Structure formats: C-alpha cells, structure tokens
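Q: A predicted structure for the sequence below; I have some questions about it.
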Amino acid sequence: MPIYQPALTRRNFLATGAAAGLLLPLGMARASTPRKGSEFRLAMAGGSSDNSLDPRAFTQQVQRVIGVAVCNQLVEILPDGSLIPELAESWDSSDAITWVLKIREGISFHNGKSLDAEDVVYSINLHRGTDTTSGAASLFNAIVEITATGPHEVTLRLESPNAEFMRTFSDYHAMIVPADFKDWENLTGTGGYILEEFQPGIRATLNRNPNYWKTDRAHVDRVVLTVVNDAAARLSGLQSGTADVINQVDRKVAGLLERNKSVELVRSPGAVHWTFICAFNAEPTSNNHIRQALKYGCDRQAMLDVVMKGLGSLGNDHPISPDNPYYNSALEQRSFDPDRARFHLKEAGLESLSIELYTSEAALPEAVSLSEVYQSKAGAAGINLNVIRRPPDGYWTDTWMKKPLAVSSWLNRPIDQTLSLIYGTDSAWNESYWSNSRFDTLLAEGKATLDFDKRKEIYGELQAILHDEGPSVIPVFADFLDAKSARVKGFEPSGVADLSGDRIIERVWIEE
C-alpha cells in the first residue's frame, strides 16, 4: 500500500531522525563490504492465511517483500526517492503519451526462460482490462495499448499525457513474470531469490539465485520469513536472537531498544498515512456533515503524542504529506473542535452520533490504540464510537471496504497514483466508494498537465476537495519503524516503505 519524495534529502532525513535519537544514519549500512553467505531470518507482521503470491492480489507487506525478492520490476525506487532502471534498461517519450521501453538482454527467469518483451507485455496486461482482479487496475488501465515492438522493446500508448508514468511501474503489483505464467503458488521471476516454500500466514523460505544479474545484490544464501503478527512476539524474537530483522516496532517500546547494544532501531521518514474510512455508500457516513463531524471530533494531536510518541506528523484529511512537492500548505490545519463537530451533527439532524468503528492490527500496529484515543476524545463532540477489534487474519477480505467506519493505511506513492487508487470513481481500491465528478475531472487534467506549477494548482484543489468533502479522516502520517540485529548490514532506511522499501531481502548481508 505508498513513493514520490524529491523533497527528501540526506540532510533533512538525518535532521528529523537525529532529533529523536532513533535513526540509523544513511551511509552506516554501506560501511562494510557485503559478505556472501549465511541465513537471514525475518519475522514480519503483515501476513495472513488468505495471502496469494498472484501480484494482482497483493495487499499486505509479506506478499510485497516476497514478490520483490523473487521478481524484478521495470523500475526501482531508491531509498532517497529517485527512480532508476531495473528490467527496463531505458525509456523515452517525446509527448508523455507514447513511451518506448528498452528491456534488458541476457536475463533469465528461475525456470531458465530468457526475459523478452512478451514477458513484460503479459505481466502488465495482468493488471489491465475490465476482467482483471488487480488492485492496480485503475493505474494500468491508463494504458490504451501495449505491444512488443521488438524482442527487447515495448511500446505503450496512454489515454492522456502523464510525464511521471514510468513511476507507475514501481507499484508493488507490477512484478514481471514469464509470459502465460499462472502457477502463483510457485511464483517465478528474475529476482535474487528462488521461492522454495510458501505457507500463507505462516512462513516462506527462499534460496539465493546463483545466476542473479545484479552482482551487488542478493548476498545471503537463504531466507526464512516467518509471519509473526504479534508485536511483542516479534520483539522477543529479535532480542533472543531467533530473528535478525522485524518490522512494525511498537512505538511504546522503541526507546527501550537503545539500551540493547545487540539490536538497532531503523527509523525511516514516513509518508504512510493512517485513515479512518467513512463509506460513501452507507449510512450515516454518506452524509458529508457526519463526515465533517467525525473529522472535527478527531484529536489528531493526541494521537501523534500519545500513540505515535511524536514519530510522525499531523494529517489534514487528505493523503498528501507535507514533504510532497504538491502539498497544499494553504489549507487550514484541521484541529480537534468539539463545537464544530456538534454543529455538523445538528446540520445532519442529530444531537449525537453512535457508530461502530472497526479496527485491527492488520492495518497498522497501533490501529487499536489510535481507535481508542479517537473514542476517548470524540465523546466531547457528541460522538459515541463503539470500537470493534477484528483479528488481523482476514481483515482485508472480511472487513475492509465492507463497514461504514473502519481503519486503513496506505503507503507513499506518486500523487496521481495515490489519488487515483484511493479516490478515483472507477478504482477497484476506492475503499470508501466515494464518487465526485469534479474530483475525477480535475484528476484527469492533473495527469495530462506537463507544467509543474499548473499541476500543483490542480492537485492543490484536489486536496481541498478531499479536506472539505472527502471520505477519509486522516489524523497522522507515520514514520516507519523496523529493528535489526547488529550483525545485519546493508539495511537502508527508505521513505518508500518500511523494510528498506520492501527490498530488504536483496539488500542486506550478515556479518558473523
């Protein structure tokens, strides 16, 4: 679930981390020469028994981490937010509509097949068309036509200009697999690791690809990934030495890790946003006055201070973080205001509101705590939140997009992807079922506008629409918190996602 961060520099990255004394500095990871060999043990939250390795069905981090270990993508986003070639060696467009991609030669899939343009066309077409089940369909349906115009050349044409379209191929659904591949239980790619075993919601094992084309990646011989959705159990595994790296460190214990010299906290600047979804197709949240009451009844500063321990920044009910160059700084920062919340309730014909709030650690480790803070403060605004805790296993299939008010979270993406995926009327992942014709029209204009200042103006108006009418209560943007054994090297913090932008498996090595 977030990648566009040109405002992120090494200087401000270090500055924000140093203030809390929790950051593993950039450069530390490359202080030693990569060492080949050893087994890497990864204990992760973000997996469940309904997980599939079909890239069209990727929703959780375990799927993503396995996906980019086994497969490559056309492009890669580095930890500093810059875009570099991966399987697409180069690309060119004169009008931002027609794009010509040169595909690397001399690369083989794990099954021995040589990579060619037809593999790329097949892999991208998995996410296109009216029949696709992909969560990224709204992104890739912008491609009107994609063809192999040579053995290692792909040409695609968009429905409208998009100067940043190549970043779309960094979306975590866009894994490159062999043409006509369908054996998703045995995912095959060109990546640094070959899948040995995958037990959904339990574990996965992978072995290093001896013929990997990236000579500076894929250092460890074997990877054992265990799904551990309980935060205390993950931390215990790291401290006892049975795990080398864990994700989603509980913020309440982050400071305690500094006292243990054998482990290190890795903090990455976050543009992951946490959201309370107000369904547009259900009562009572279809009423904008109810949604506004829920926004003013949310004490986001308390959430940042109490739950996040200051490791993040305030949200303003749209998904664009302050670090994004398109951020609309002119919008009033919404604050906790019980009187204004009660005003909107009265406008909706209510003196008070009682509503169920569904929450789960599947969305984020602090989901329950955030929901309880929301509950404790909203009462002053006449809002009675009945917090219902759902188990992580199955949350994304049995609760998400099925309840009027529920917790969700999204990773950082380029702005047009973020707005299209979450709020576009035709998006399969429009989690609130929100539909706004003015929003859709402006979004199409923004994608087609090549001038940055004009694009910023359009995207600024889109943020204002979401702020004033939108379906999301977005209280905070969160920093990513992982932790590692001191013997793990090469772990680079990333603003793309935690676990080094999901690419930790191919980046790290072990010093015995």
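A: Yep, that arrived.

Q: all contacts plus neighbour counts: C-alpha atoms, from now on.
A: Will do.

Q: Identify the residues contacting the longest helix anywhere in the chain?
A: If you go by DSSP state H, the chain has its longest helix at helix 452-469. Residues from elsewhere that reach helix 452-469, judged by Cα atoms under 8 Å, 6 or more residues apart in numbering: 288, 291-292, 316-320, 325-328, 331, 439, 442-443, 445-447, 449, 472.

Q: filter those residues to the buried ones?
A: Buried subset of the contacts of helix 452-469 (neighbour count, 16 or more other Cα atoms under 10 Å): 288, 291-292, 316-320, 325-328, 439, 442-443, 445-447, 449, 472.

Q: ranges for the strands of the stretch 1-150 of the chain?
A: With DSSP state E, counting those that start in this stretch as the criterion, the stretch 1-150 of the chain has strands at 39-44, 75-77, 83-85, 88-92, 98-103, 143-150.

Q: Contacts for the first one, please.
A: Read that as strand 39-44. 62, 220-229, 234, 237, 242-248, 509-510.

Q: re earlier: out of the contacts of helix 452-469, list just those in strands.
A: With DSSP state E as the criterion, strands contain residue 472 from among the contacts of helix 452-469.

Q: I'd assumed residue 80 was in contact with residue 501.
A: No. Assessed by Cα atoms under 8 Å, residue 501 is found out of contact with residue 80, at 10.2 Å.

Q: Mind checking which of those two has more residues around it?
A: residue 501 (25 against 21; other Cα atoms under 10 Å).

Q: ok, and here's another one to check against it:
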Amino acid sequence: MSVENGHYERTPKEGLTRDELLRRGFAGIIFVSGSGTLLAACGGEEKESEGGDGAGTAAKKGGLVQVSFSDASAKENLDPALTTLSNDSFYTGQIYEGLTVADTDWNIHPILAESWEPNEDASEWTFKLRQGVKWHDGTPFTSKDAAYSIGRLLTEDFGSPLFSRLEPSIDAAGIEAPDEATLVLKLKRPDSLIPLALSARHGMIVKDGTTDFAKTAVGTGPFKLKSFQPGRSWEVEKNPEYWESGLPYLDGIRGVVIGEQSTKVQSVVSGQSHLADPIDYSAASTVEGASGAELLEFKGATYLLVAMDQTKPPFDDERVVDAIKMAVDREKVLQAVYQGYGDVSGDVPVPPDDPYYPSDVSTEQDIEGAKALLAEAGHADGIDVELFTSASYGGMVDLAVAFAQVVEPAGIRVKIKQHSPDTYWDQVWLVKPMYVSYYTRRHPNEILSVTYASNAPWNEAKLKNPELDALLADGLKTTDEDEQREIYSQALALVADKHGTSIPAWTSKLWVKKNSLKGEELELSRGMIMKKASLA
C-alpha cells in the first residue's frame, strides 16, 4: 500500500483503504471562513481561491493584522512542542509547520511530507519529504530536522503532551534519516495513526539541534518572528522565501494580550484588532449587532469541563465524584453558559455526533441519587468544595457559576474562586483539586492518550486506569474500522464512568473578526492559519 500526496490507494488484499482507516482520526481540522483554501474532503486536491472576498476578487496583498488574545501566559515560549494555550498555539502555527495536516473529514494531507507509506502491519513508516523548503535563516530543510523534532518528543522530562502518545509507539533508536528527503520510523508496536498523531501542533518541525526557544524561532512557515514578549505581545512578518508560491498575502501579524473578555471583544468591534480568540458566549449578541464585525463559529470544536483530582480529598472517594457528576443539569448549563451553541454530553471527550460516542452513557440529572451517594460517603448534610476558574477562555467563568447553581439542590455547595488569567495555567491547572479547563476536539485515541491515559501529561483526574491503557493499545493494532469503533467506544464509556471530569456539553468555538479580514482558516490544533488571509 502507498500514500502519494496524501492519497491512499487500495491494494487487492486490503479490506479498507488507508483513507478509510484514517478518515476518523485527526489532530487539526481546517475550516475556511469567508474565503481562502479548504483542503478537499475526498479528492485530496485544494480548492483554489485567491483569498479575496469569496466572489472571485483577488486578495489584496500587504497590511498588518492585529489579533487579541485572553488565553495567554507569561511563561510562554516559542517551542511548538510545549504549547498549551490559544496564544502560543496561534503564533507557533504561523512560524512552524508539521509533516502532515488533516481536513474537515479527518483525511491526512501533506505539508512538509509529500508522501508516506507504512509496511504491512503499520510497524514501520517511511515519509518522503518536500524538497526546496528553506528555514527562515536560509538553510535547507532536511530529514535530519524531522528526525530531531520527533526524537525530542520521546523524552518524558522534555514535557511535551505528545510524549504519552508517541513514546509507546516510536523507538528513538528507530528514527532514521537515510537521505535528506527520507524519514523512516521503526516502531515498537503497530500504530495505524502515526500520520495523524504527527499532525498535532506539538509535532511541528523545528531545526535540527535547536534547544533555546526563549526569544528566537526559526521555522519553515509563512511568517517569521519579529518580536516576542511572553504573555504580552508578539509580532511576525512575511516570509519572502516561503515554499508555497505567492503566499502569504499579509505583511505581518501582531498579537496582543487582553485579559478581560468584554474588552477583548470591543477591541475588534470598535478598536484596532481584526480578530480575537474564543469569546464568552454571552457576548455573541454584541458581535451579531455590530456593523463591522462578525462571529466565526466552529461547530462542535471544543468542550469545557470541571476537573476533579482523584488523588486529593474529597475527590479520592469515587462516590463524591459520581455524585457531583450525577447532580449536573446539562441542558441548563448548555443554555445558560453556551447560549444553545452546542449539545449536551454525558462526560464524554468526543462530541455526541462522533461515530465513536458510546450509546449507553446518561445525560440525565439525578439529584436524589447524588444525595444518596454523598450520604453513603459520609456527607449526609452535603459537601463544600472550591471550584477555581478564570476569564482566560470564553465561557470558563460562566461555566463555574452555572455549575455551582445546578448542583446545589443535591447539597453540593460550591465556592467559586476566580483566578487571574496571567497565572491560571501555572498556578491552578493540574495543581488545584477542582477547576475549570477546556480542550479542542481530537480523535478519541489522541484525546484519551493526552488527557486520560495513566501516563498522560494532562491527566487532570490523576487516575491511573490499566483497563483504559490496554484499550488504547488495542485500538492502534487493528486496521478494521468496526473494531476500532468498538474499542474506542468502550474506552470513552470507561472515562465517562470512572474519571473525575464533568463535561456537561460540547460547544462551538466563537472567534470574532472584522469584516475586512478575509481568507483566514480555522484549525483546531493551531487555532487559525493565516497564510491566505488578507485585508479588503
């Protein structure tokens, strides 16, 4: 079997094409708003556009776009492998590129890799790399850069969230660069989703030997770093030697951090910014009524959750965790927090319309059942808990407020503690016993490997579950789509039942932009790709 330019060809002995196998897997989905390029769902070709107004008007070249972010941290750096927030995901996504990317139907397409081919059992992958690509310093991109970039992800102390996903599969000693245009990955186990895993932003390619990302960044992307002040601002400028002819259109992009949600919205509606990262859902009506701005809705793209650390009291008693999850009125949360932009969920980290979503999870509130569990756990008079939140990401504060209200009838008394966006992801996330967090949509194997597996770096519940780990390994071994669906549905039902994460609903991401901005590409892993963006 072979892959040429992202297309999988069926051989007579295969029951499934690789395209069918991988179409349900992704780490980054692209959706074009307004105008620009949308990777074709089936044909693998790009739908060409000049990036103008969507009516055949050619894109205007030049101009500087300003983007406002609230989801940022003073501890950010320029390493794509360590990104966690909207801000650093965005700017690294303009500077660096990966070997692959996925489209809206979860097919894998080439970027720095032009083609890839597995052996018979997917225990070895060979990537043919794009030639003629230059780093921002003028040196050529080669297979040594790709080998270095993947190899560094396999060290646990390095701290990339891709460690838990890649280390069980990729043998560091089996990463080979036999020539400048070829990368070979010899695996520890069969892994049918390697091209998918490498399409995540954390897998973007950096230059061989780079270790210092504090102030400098050398990528192959459409924009080069001009300035960087962590947690405050950054600016990138056009890469005149970009390998994709004629791109980018813009002269540059500037990012500014605005911690207050309403101020961020106004920076686009009536201020100097052209674009803002996801906003509070309650602010959607403000944008809809503005003459010069509009919402960018990316449906089913994200979920907010309440995380409970099951190594710390009172959440080390699973009865308390179950009672809290049971007490949630999910429909009320959907309407109060998300203004109806989404669907209720039974604590499952994939959307309800996903083919892997388990059919036997409940979304019903059960106040009496929650009271009974609390009494059994020694809390007959109810329980007091602290829930941390922040205005860092749209909807996080509103979710905390609504969550506290809907669980109160079960005797769960929630004290809300709002933390500064500047330090929330350093001092609260993965630190406090109970807090609000969020994630973007991923294939079930990818989200479970990164946030629920025993060695997952973002395992917010801190629960180690050998049964889940075994299911994830089994899912990678098979190339049968029905078997994969059964395995991952079991895994998703398991985390919904056992893990301390309450996911009341799946919802849209709501970015806001000026009408004059055209051709931007919404992308789950990186936030937005701007190489075909232009100003009217």
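A: Cool, got the structure. Note that the coordinates shown come from a computational prediction; the quantities given were computed from them, not determined experimentally.

Q: ok, back up a step: quick check: strands, which of the contacts of strand 39-44 of the first structure are part of them?
A: Short answer: the contacts of strand 39-44 of the first structure in strands (DSSP E) are 222, 223, 224, 225, 226, 227, 245, 246, 509, 510.

Q: re the thing from before, columns mean neighbour count on top of the strands of the stretch 1-150 of the first structure, output as a markdown table?
A: Output for those, formatted as a markdown table (neighbours: other Cα atoms under 10 Å):
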| stretch | mean neighbour count |
| --- | --- |
| strand 39-44 | 22 |
| strand 75-77 | 21 |
| strand 83-85 | 16 |
| strand 88-92 | 17 |
| strand 98-103 | 21 |
| strand 143-150 | 16 |
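
Q: Distance to residue 131 of the first structure added to the ones you listed, as a markdown table?
A: Output for the strands of the stretch 1-150 of the first structure, formatted as a markdown table (distance: least, Cα to Cα, whole Å):
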| stretch | distance to residue 131 of the first structure |
| --- | --- |
| strand 39-44 | 32 |
| strand 75-77 | 26 |
| strand 83-85 | 30 |
| strand 88-92 | 26 |
| strand 98-103 | 24 |
| strand 143-150 | 15 |
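
Q: right, so of these, which gets closest to residue 309 of the first structure?
A: Across the strands of the stretch 1-150 of the first structure, residue 309 of the first structure has its closest neighbour in strand 39-44 (22.0 Å, Cα to Cα).

Q: Relative to the second structure, and after superposing, what's the average distance for that closest one?
A: With the two structures superposed, strand 39-44 of the first structure lies on average 1.2 Å from its match in the second structure, counting by mean Cα distance after the TM-score superposition for the first structure.

Q: now that strand: which residue numbers in the second structure?
A: Aligning strand 39-44 of the first structure against the second structure (TM-score structural alignment) gives residues 64-69.

Q: Please, which helix or strand holds the alignment partner in the first structure of residue 191 of the second structure?
A: Aligned counterpart of residue 191 of the second structure in the first structure: residue 162 (TM-score structural alignment). Under DSSP states H and E, no helix or strand contains residue 162 of the first structure.

Q: Contact partners for residue 162 of the first structure?
A: Residue 162 of the first structure neighbours (Cα under 8 Å, 6+ apart): 96, 97, 447, 448, 449, 450.

Q: Map the second one across to the second structure for me.
A: Structural alignment places residue 97 of the first structure opposite residue 123 in the second structure (criterion: TM-score structural alignment).

Q: in the stretch 401-536 of the second structure, which spans are helices?
A: Here the stretch 401-536 of the second structure has its helices, by DSSP state H, counting those that start in this stretch, at 424-427, 444-451, 466-477, 481-498.

Q: Could you identify which of these is most buried?
A: Most buried of these by mean neighbour count (mean count of other Cα atoms under 10 Å) is helix 444-451; its value is a mean of 23.

Q: by how many degrees do that helix and helix 481-498 diverge?
A: Helix 444-451 of the second structure runs at 40 degrees relative to helix 481-498, counting by axes from the mean of the first three to the mean of the last three Cα atoms, to 10 degrees.

Q: Please enumerate residues in contact with helix 444-451 of the second structure?
A: For helix 444-451 of the second structure, contacts defined as Cα under 8 Å, 6+ apart pick out 25, 27, 161-162, 164-165, 197, 349-350, 356, 441, 456-460, 472, 475, 488, 492.

Q: What count of nearby residues applies to residue 210 of the first structure?
A: Residue 210 of the first structure has 12 nearby residues by other Cα under 10 Å.
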